[in-house]
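# predicted model follows, preceded by the sequence.
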Amino acid sequence: MWYSPAGAVAALLLIAIIYFIAEDFSGEGGQDSSMETGQQIPADAPAEGLIPVELVRTIDGDTIKIRYRGKEQNVRYLLIDTPETNHPRLGKQPFGDQAKERNRELLADGAVAIEFDIGQRTDKYGRLLAYVYINGESVQEKLLEEGLARVGYVYPPSTRHLERFEQAEKRAKDKGIGIWSIEDYATDRGFDAEKAEQTEKGGQKTEHAGPFANCKELRAVHPKGVKKGHPAYSEQLDGDRDGMACEAS
């Protein structure tokens, strides 16, 4: 059989091209196989693929406006849900303002970044669906841990941080803080404002997370003041910026 060096080289080049094309289409540049199948990754695994963005403003507890790829876009936080602040049908729900204010505080000072999951990147309203970070720390996880959000809107395969979010939610539930201070208020379908009204009419005490207008109001609920990270904490009430608002003198 006649052998052609040129033909052999051409064959090798063809094989190399086919190999690189196959690599390019397998998991979007070598993406982790556990993510491709929608499986959970360890709860303590670091975030990957963070994209620095510019914060424009905070809309509510689970929505912000950012500048991304040269234009302003809204971002809906993945896997969490916070009470409404100004919904056309639901109106203002208990802890809605607190969630919005805490979200604003968390994002006020630091580097903001987003992380996409492997599912769709926008919802039917055109909002980006993403995880949001401040200085590399999860804002969603913080809101859940402080009782200002519930785990919700779980649509596989976008479940990368579901396990750690559920753990944060459980810690808040166990403490009975924020939305969990009102019995049966947070449900799998959302927030039941009627339950909150019934609780108030029944005279049952619920934890007031804030915001408070002044230290007198805050100390009426938290006599020793509150540390930074507590839902009632506000920088405006931390005059000496020591991380403790309205501490007893």
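It's in.

# contacts and neighbour counts: CA atoms only from here.
Will do.

# distance between the helix of greatest length in the chain and the chain's centre?
In the chain, with assignment by DSSP state H, the single longest helix is helix 5-25. Distance, stretch centre to chain centre, for helix 5-25: 44 Å (C-alpha atoms, centre = their mean, to the nearest Å).

# other SSEs contacting that helix?
Judged by 3 or more C-alpha pairs under 8 Å, 6 or more residues apart in numbering; DSSP states H and E, the packing partners of helix 5-25 are helix 27-30.

# mind listing what's buried in the helix it packs on?
For helix 27-30, burial by neighbour count (16 or more other C-alpha atoms under 10 Å) applies to no residue.

# returning to that earlier point: list the contacts of the longest helix of the chain.
By C-alpha atoms under 8 Å, 6 or more residues apart in numbering, the residues outside helix 5-25 that reach it are 29-30.

# could you pull out the strands for the chain?
51-52, 54-60, 63-68, 71-77, 80-81, 112-115, 128-134, 137-138, 150-151, 186-187, 190-191, 226-227, 244-245 (DSSP state E).

# closest to residue 170 out of these?
Among the strands of the chain, the nearest to residue 170 by C-alpha to C-alpha is strand 150-151 (9.6 Å).

# that older thread, looking at the strands of the chain, which one is packed in the most?
Greatest average neighbour count among the strands of the chain goes to strand 150-151 (a mean of 27), per mean count of other C-alpha atoms under 10 Å.

# so who does residue 72 touch?
Contacts of residue 72 (C-alpha under 8 Å, 6+ apart): 56, 65-66.

# how far away is the residue positioned nearest the centre of the chain from residue 33?
By C-alpha atoms, centre = their mean, the chain has its centre lying nearest to residue 140, at 2.4 Å. Relative to residue 33, residue 140 is positioned 25 Å away (C-alpha to C-alpha, to the nearest Å).

# here's the one I want to compare it with:
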Amino acid sequence: MNNKNKKILNQLNNRQSRNKLKKLGLPGIILIIIIAAASYYFTEDSPADEDRTEVTVDHYIDGDTTRFYYNGQSESFRYLIIDTPELNTSTGDPEPFAVEAADRTQELLENAETIEVEFDVGPETDHHGRYLVYVYADGEMINERLVREGLASVRYLNPPNTSRQQQLEDAERLAKEEGLGIWSLE
């Protein structure tokens, strides 16, 4: 729950506020609920912004999967809403831009003083047991950076884990318009 909603709840628990609500009547109460819901869902910051957790890298897998030390042990983390080209294919050859995506992820994380992960509002893990997160290096979202540089596409939307979908789609649109990375092949 974000700070705005905590304030609203505290005010509603206040006796004076309850008396004011009685005076407002049902239409007034409905209006207050609508305003509170709109501020919750349409603010630039998602509720998850308050819940970033610092992690450290254990092992790089590829552009969109990294093993981080989390809660005292090494765990696999899959970057939400993005897909980078595959390093390991059935032919043995990486897909175009797979090496670049993996190298870029490693570069961004190695150069960061602080690495954080942010869970969305839905399930924390996928069917492979990997944690689903947005990854931040010194406050910058790596998921978005990879998409913006044409090293990842927007994919694997798993509602309700989609709070950053529009932000990532905007980055992808710009990368496509500029013909960057994977979009240079089209």
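That came through, no problem. Quick caveat, the model's predicted, so the values are computed rather than measured.

# quick revisit: quick check, nearest of the contacts of residue 72 of structure 1 to residue 91 of structure 1?
Among the contacts of residue 72 of structure 1, and counting by C-alpha to C-alpha, the member closest to residue 91 of structure 1 is residue 65, at 21.0 Å.

# that closest one matches what in structure 2?
Aligned counterpart of residue 65 of structure 1 in structure 2: residue 67 (TM-score structural alignment).

# that match touches residue 59, doesn't it?
Yes - with contact defined as C-alpha atoms under 8 Å, residue 67 of structure 2 reaches residue 59; the gap is 5.0 Å.

# show me what the residue nearest to the centre of structure 1 aligns to in structure 2.
In structure 2, residue 140 of structure 1 lands on residue 143 (TM-score structural alignment).

# that match against residue 82, yeah?
Yes - using C-alpha under 8 Å, residue 143 of structure 2 is in contact with residue 82, at 6.6 Å.

# so what sits against both of these two?
With C-alpha under 8 Å, 6+ apart, residue 143 of structure 2 and residue 82 have common neighbours residue 64.

# counterpart of residue 108 of structure 2 in structure 1?
Using TM-score structural alignment, residue 108 of structure 2 sits opposite residue 106 in structure 1.

# can you count the residues close to that match?
Residue 106 of structure 1: 19 surrounding residues under other C-alpha atoms under 10 Å.

# quick one, what contacts the nearest residue to residue 66 of structure 1 once chain neighbours are set aside?
The spatially closest residue to residue 66 of structure 1, leaving aside those adjacent along the chain, is residue 55, at 4.5 Å (C-alpha to C-alpha, 6 or more residues apart in numbering). Going by C-alpha under 8 Å, 6+ apart, residue 55 of structure 1 touches 64-67, 107, 112.

# show me the two of those residues that sit farthest apart.
Taking C-alpha to C-alpha as the measure, those span a maximum distance of 14.2 Å, between 67 and 107.

# so for residue 97 of structure 1, which of the strands of structure 1 sits nearest?
strand 54-60 (7.8 Å).

# next, the angle from that closest one to strand 71-77.
Put simply, strand 54-60 of structure 1 runs at 50 degrees to strand 71-77, going by axes from the mean of the first three to the mean of the last three C-alpha atoms, to 10 degrees.

# could you dump the strands of structure 1 to JSON lines with distance to residue 180 of structure 1?
Compiled in JSON lines, these are given as follows (distance: least, C-alpha to C-alpha, whole Å):
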{"stretch": "strand 51-52", "distance to residue 180 of structure 1": "33"}
{"stretch": "strand 54-60", "distance to residue 180 of structure 1": "19"}
{"stretch": "strand 63-68", "distance to residue 180 of structure 1": "21"}
{"stretch": "strand 71-77", "distance to residue 180 of structure 1": "20"}
{"stretch": "strand 80-81", "distance to residue 180 of structure 1": "13"}
{"stretch": "strand 112-115", "distance to residue 180 of structure 1": "28"}
{"stretch": "strand 128-134", "distance to residue 180 of structure 1": "23"}
{"stretch": "strand 137-138", "distance to residue 180 of structure 1": "21"}
{"stretch": "strand 150-151", "distance to residue 180 of structure 1": "9"}
{"stretch": "strand 186-187", "distance to residue 180 of structure 1": "7"}
{"stretch": "strand 190-191", "distance to residue 180 of structure 1": "11"}
{"stretch": "strand 226-227", "distance to residue 180 of structure 1": "19"}
{"stretch": "strand 244-245", "distance to residue 180 of structure 1": "23"}
